[in-house]
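[1] What follows is a protein structure lacking sequence information:
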């Protein structure tokens, strides 16, 4: 292939400030390019969001191949305990095929962000949803349909689909043995989202399907299933507007935003241009397969769902170069590009700290139920410790001046993070800097990079005369991206010994 295409892609990504975390390109049995933007690295797990659906599709394919179910089985066949929920004749006619193709008959699709707050049965909630259409008639994107597929496979195998896939797919393909997958209140893998894996695992998902289910000369997944899964089972595909809670039907308006027509949909796989197919995840996880070029591209990022710049680079710059003889042009000079790409921490400004910056602050009543905030010298080199107390408990983030400090924090963030707020916390890298504002205000600005997700928060603590004002926003989200500001007053002024910068 012509290597200038990859050079052009990387240079464009850097120049335009596209927030990529990783980019892997595999073509004709070779890994031709592997790039990570530090602190994201090859061994980091990453939340996959709806890319997870294509993994769930594999589990269904295995179960079909094992004779445990058929795609034309009735959905209710697997849940006799829930038959009393509804007497809808349409529900009686819903088949596994309809779940696979997102044509369940529901008027709207349930988002994983909505269900993560639901502590009762997700199966019961799905079966109780009103059915506006006959199953098979209308495409409505629905993470709940993928969950039902996970629940069905667990019913017929007796174990979660993560364990089923680990034995049959993940282990033979040497995928990450520390891969994690969220569970519902019913103990079922979430199906439509919630998988954490490495970018190399995502790449292998595409390679396995490009190779018709064959890996190292062994058939891991039925070639017939693979062909059905990646083919356009549904051609009239309109992706309705996403409200943050649900995907609207194709005919529903969404605040003036039009629905988007797509090339087609298979069994939890999207069809794309140039006969491509892909596994897609909200906020920028993609596995794109180009069969004609025998190529797979996998990348993770923190970008809006409508940001198609990376796709344009893949289809318009990379694709024509695959299989091409290198063009006559000036030689590529790697030394002109960074040896390693980085998401840079802010400048080191510890010496710019104002006097009496640290202490305890009592916060005024607020919707976020934050009661108090404490600023203190951190335990790491040149760092600051931010402590927040709210209705969920006490949460700490430590940020370095001019460098990242890594830790795990339970800090509340569901409103900004697509409802992700695990009790065990999230891994975070944080950096800080002091910025001088107007009228005597000083700002402690922090970046919180949640390294296993697409989310990066910017937090600003404005200080003046014992008053603290806190602002928080996120790079991407399915709903609001800025929280209402918090305001508080000092209750524990800093001692003279603590006035020095950390």
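    Received, thanks. The shown structure was predicted, so the numbers you read here are calculated from the model rather than taken from an experiment. Numbering: from 1, shown residues only.
[2] Only C-alpha atoms from now on, for both contacts and neighbour counts.
    Will do.
[3] in the stretch 251-400 of the chain, which spans are strands?
    Assigned by DSSP state E, counting those that start in this stretch, the strands in the stretch 251-400 of the chain fall at 260-262, 270-271, 277-281, 285-290, 295-301, 341-342, 359-363, 370-377, 383-390, 393-401.
[4] Summarise which helices and strands the second one is packed against.
    Same thing as strand 270-271. Packing partners of strand 270-271 (3 or more Cα pairs under 8 Å, 6 or more residues apart in numbering; DSSP states H and E): strand 277-281.
[5] can you give me the angle the strand it packs on makes with strand 295-301?
    Strand 277-281 and strand 295-301 are oriented at 10 degrees to each other (axes from the mean of the first three to the mean of the last three Cα atoms, to 10 degrees).
[6] so how far is strand 277-281 from its chain's centroid?
    Relative to the chain's own centre, strand 277-281 is displaced by 12 Å; criterion: Cα atoms, centre = their mean, to the nearest Å.
[7] How about residues contacting that strand?
    48-54, 206, 230, 268-272, 286-290 (Cα atoms under 8 Å, 6 or more residues apart in numbering).
[8] sorry, back to before: for residue 20, find the nearest of the strands of the stretch 251-400 of the chain.
    Proximity to residue 20 (Cα to Cα) singles out strand 295-301 among the strands of the stretch 251-400 of the chain, at 4.2 Å.
[9] Presented hereafter is structure B, for comparison with structure A:
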């Protein structure tokens, strides 16, 4: 399998006040506002640290989300032998709201901070990308998507005539479309800054309308560029192929069979559609169940979510980063040349999966900055401590 080297790295997210779609079974959505307005105080990247610590647990109260009901058959998470490890200093220094360690199917450590409780949800930011990837696997398993070798225009023909001509579903999943995209959140003129602020033409999906206007910067499949808009595009493609809103499909294909015990909330865009690239809010324990789903290659108690081969492909290292043990797969990050893999979001969110150790580690946090090398290294050091402690 051909690998590519990283060209740029952007871990960013977009948030806006958004409208809603009609409710589906098990899904509740807020009424749409009278007008679509993005209040200045909802620019999460620029909130003071204390507000993130307070409000990342209540995003569904602040902006429209779809509510995903709990599974009718919650998966038990039995307690195991407590780890001989005190994470208190790490949690305080790194502003950690939740730390969960599941080893061999048992909870070995579960701690909360910043006032979070086991009943509270926390925003995941780009952890959601890995859920959207899994929904592609589910759509493949049921035949709604025929192959990731298909062209995205096979499912979204209105993209024809632009940078997405000749781009495969796999190219988009691995962020190698070649379309020019600027993920710079420090610039008001970047694509990610303007993405949700550009009104779409009538009867046109907002994501498709914006992305079909992008120019091509590289041939498809040859250049990696982190692009939240393209994960939103994957979400549009899954919804179109399955005929289901993403929140309904998430409930059917992941939330119910994986045995989630609490509701989740998925941020909606200006047209009332779920943002495939961001912002599912869920409890710490349910994020642990997401990690178990990936660890078990989708063979969860409630039935197979996708094929084991899909998970092997999605979590394999497809992109190599020079001078790093990190890589990228299909909306999953990898470590150790793919021996371990992660779902990750800004401000410190992480699900770390170590198949060799039968281990899932979840970190929910409110870092003072969206990203940071020192904080990433501190978190990795804690994960290494945990990996040593479970031996």
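    Structure's in. What do you need? None of these values were measured; they are calculated from a predicted model.
[10] quick one on the thing from earlier: among the strands of the stretch 251-400 of structure 1, which is nearest residue 137 of structure 1?
    Minimum separation from residue 137 of structure 1 across those (Cα to Cα) falls at strand 260-262, 16.1 Å.
[11] to the chain's geometric centre, what's the distance from the closest one?
    21 Å.
[12] cool, stretch 306-324 of structure 2 as well?
    The chain centre lies 15 Å from the centre of stretch 306-324 of structure 2; the measure is Cα atoms, centre = their mean.
[13] Can you mark which positions in that stretch are buried?
    Using 16 or more other Cα atoms under 10 Å as the test for burial, stretch 306-324 of structure 2 gives 306, 308, 310-311, 314-321.
[14] go on, stretch 102-114 of structure 2?
    Going by neighbour count (16+ other Cα under 10 Å), the buried part of stretch 102-114 of structure 2 is 102-103, 105-114.
[15] just so I know, which of the strands of the stretch 251-400 of structure 1 lies nearest residue 192 of structure 1?
    Nearest of the strands of the stretch 251-400 of structure 1 (Cα to Cα): strand 277-281, 9.8 Å.
[16] Which stretch among the strands of the stretch 251-400 of structure 1 approaches residue 96 of structure 1 most closely?
    Distance to residue 96 of structure 1, taken as Cα to Cα, is lowest for strand 270-271 among these, at 17.9 Å.
[17] Could you tell me where that closest one falls in structure 2?
    Residues 333-334 of structure 2 are where strand 270-271 of structure 1 lands when matched by TM-score structural alignment.
[18] Next, the contact list for the aligned partner of residue 357 of structure 2 in structure 1, please.
    When structure 1 is aligned by TM-score structural alignment, residue 357 of structure 2 is paired with residue 293. With contact set as Cα under 8 Å, 6+ apart, residue 293 of structure 1 has these partners: 27-28, 319, 322-323.
[19] where along the stretch 51-200 of structure 1 do the helices fall?
    For the stretch 51-200 of structure 1, helices defined by DSSP state H, counting those that start in this stretch occupy the ranges 52-65, 89-92, 96-100, 112-115, 122-128, 143-157, 161-165, 199-210.
[20] which residue numbers in structure 2 go with the third one?
    The reference is to helix 96-100 of structure 1. Under TM-score structural alignment, the match for helix 96-100 of structure 1 is residues 169-173.
[21] what's the average distance of the matching stretch to structure 1?
    Here stretch 169-173 of structure 2, set against structure 1 after superposition, deviates by a mean of 0.6 Å using mean Cα distance after the TM-score superposition for structure 1.
[22] List of residues touching that stretch?
    133, 147-152, 177, 220-221, 230-231, 234, 330-331.
[23] what residue lies at the spatial centre of structure 2?
    By Cα atoms, centre = their mean, structure 2 has its centre lying nearest to residue 128, at 1.8 Å.
[24] re the thing from before, can you lay out the strands of the stretch 251-400 of structure 1 as CSV showing distance to residue 108 of structure 1?
    Formatted as CSV, the strands of the stretch 251-400 of structure 1 follow (distance: least, Cα to Cα, whole Å):
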stretch, distance to residue 108 of structure 1
strand 260-262, 15
strand 270-271, 19
strand 277-281, 19
strand 285-290, 23
strand 295-301, 27
strand 341-342, 40
strand 359-363, 39
strand 370-377, 34
strand 383-390, 34
strand 393-401, 35
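[25] among these, which is nearest residue 123 of structure 1?
    When those are compared by Cα to Cα, strand 277-281 sits nearest residue 123 of structure 1, at 22.8 Å.
[26] which residues does the residue of structure 2 most remote from its centre contact?
    Centroid-distance maximum for structure 2: residue 84 at 30.9 Å, with Cα atoms, centre = their mean. Listed by Cα under 8 Å, 6+ apart, the contact set of residue 84 of structure 2 reads residue 389.
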